[in-house]
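1. Here you go, sequence then predicted model.
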Amino acid sequence: MAEDGGNPFFSCRSCKNPLALHEDLLSKKYWANSGAAYMFSHAMNVIVGQNEDRELITGVFSVADIYCSNCGQV
């Protein structure tokens, strides 16, 4: 997690583009087959993928992958 002017935020692993403020994090208690899945109330600098029902370890949820608007990484 990075910090800009005292506001911690989540950033893209590849290019460090800011994606979501820490205050917009709702939960880190979700797990997908690929690992941790976070829920945010708001994100920025992202392209939102198609909504789909996906079975996570904690149940079936309607989710969408997000991609960095700068480099396109998930």
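-> Nice, I can see it. Owing to the predicted nature of the structure, the values given are computational and were not obtained by experimental measurement.

2. Please make it C-alpha for all contacts and neighbour counts, starting now.
-> Noted.

3. which helices and strands sit right next to the top strand by length along the chain?
-> As assigned by DSSP state E, the longest strand anywhere in the chain is strand 25-32. For strand 25-32, the packing partners by 3 or more C-alpha pairs under 8 Å, 6 or more residues apart in numbering; DSSP states H and E come out as strand 35-40, strand 52-56.

4. Generate JSON lines for these, with mean neighbour count and distance to Q73 as supplementary columns.
-> Shown next, in JSON lines, are the helices and strands packed on strand 25-32 (neighbours: other C-alpha atoms under 10 Å; distance: least, C-alpha to C-alpha, whole Å):
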{"stretch": "strand 35-40", "mean neighbour count": "12", "distance to Q73": "15"}
{"stretch": "strand 52-56", "mean neighbour count": "13", "distance to Q73": "19"}
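
5. let's bring in a second one:
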Amino acid sequence: MGRLFLIDLAGGDLYSCTYCRTPLALVGDLIHKSYVGGRLTTLLFEKVVNVFFGNKEEWISNAVISYHEIYCVKCGELLGLKYESISSDMYKFKQGKFDIRWANILEDYGEDDEDDGEDDEEDDVNEEEDEEDDANEEEDEEDDADEEENVDEEDD
């Protein structure tokens, strides 16, 4: 099959394959979320990476829709569709876009969210120190204000 090359989507929050966590799209490339019965079913993207296309197929309903199924390039899992052409004006906004099933995609919000157990504890300690410093600064400001009042009263 050859060597597998993955496109890295570093530098932002992204969506990845549920099955193998291969990066698929940046959050900024999300166009539309589809809901059925109040439940999120698919996400429509302007651009995705690390996918390959199945054969072109047609579906006839209220419109003639030509599409390709899209698969994860790493694990081969079916992710959704890429719409090639749509005859109905009502759905033209989907033409050329990628429709990925919600169940097949994960939201990855950067490397900082990974739980390694070390940074979180260190961050908590730093936050506590910052809160103590803020409290001490407020007390110092109050003490300075009280001293100024006392000096003013002595001058009178």
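-> Happy to help now that I have it. Please read all numbers here as calculations on a predicted model, not as lab measurements.

6. if we can go back for a sec, mind listing what's buried in the longest strand of the first structure?
-> Within strand 25-32 of the first structure, the residues that count as buried by 16 or more other C-alpha atoms under 10 Å are L25.

7. now the helices and strands packed on strand 25-32 of the first structure in JSON lines, with distance to D65 of the first structure?
-> Below are those laid out as JSON lines (distance: least, C-alpha to C-alpha, whole Å):
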{"stretch": "strand 35-40", "distance to D65 of the first structure": "10"}
{"stretch": "strand 52-56", "distance to D65 of the first structure": "9"}
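
8. still on that earlier bit, contacts for the longest strand of the first structure, please.
-> With C-alpha atoms under 8 Å, 6 or more residues apart in numbering as the test, strand 25-32 of the first structure has contacts from 36-41, 55-58.

9. can you give me the strands for the second structure?
-> So, for the second structure - with DSSP E - the strands run 14-17, 23-26, 30-36, 39-45, 51-60, 64-72, 78-86, 98-101, 105-108.

10. Can you check which part of the first structure the second one sits on?
-> Read that as strand 23-26 of the second structure. Counting by TM-score structural alignment, strand 23-26 of the second structure lines up with residues 18-21 of the first structure.
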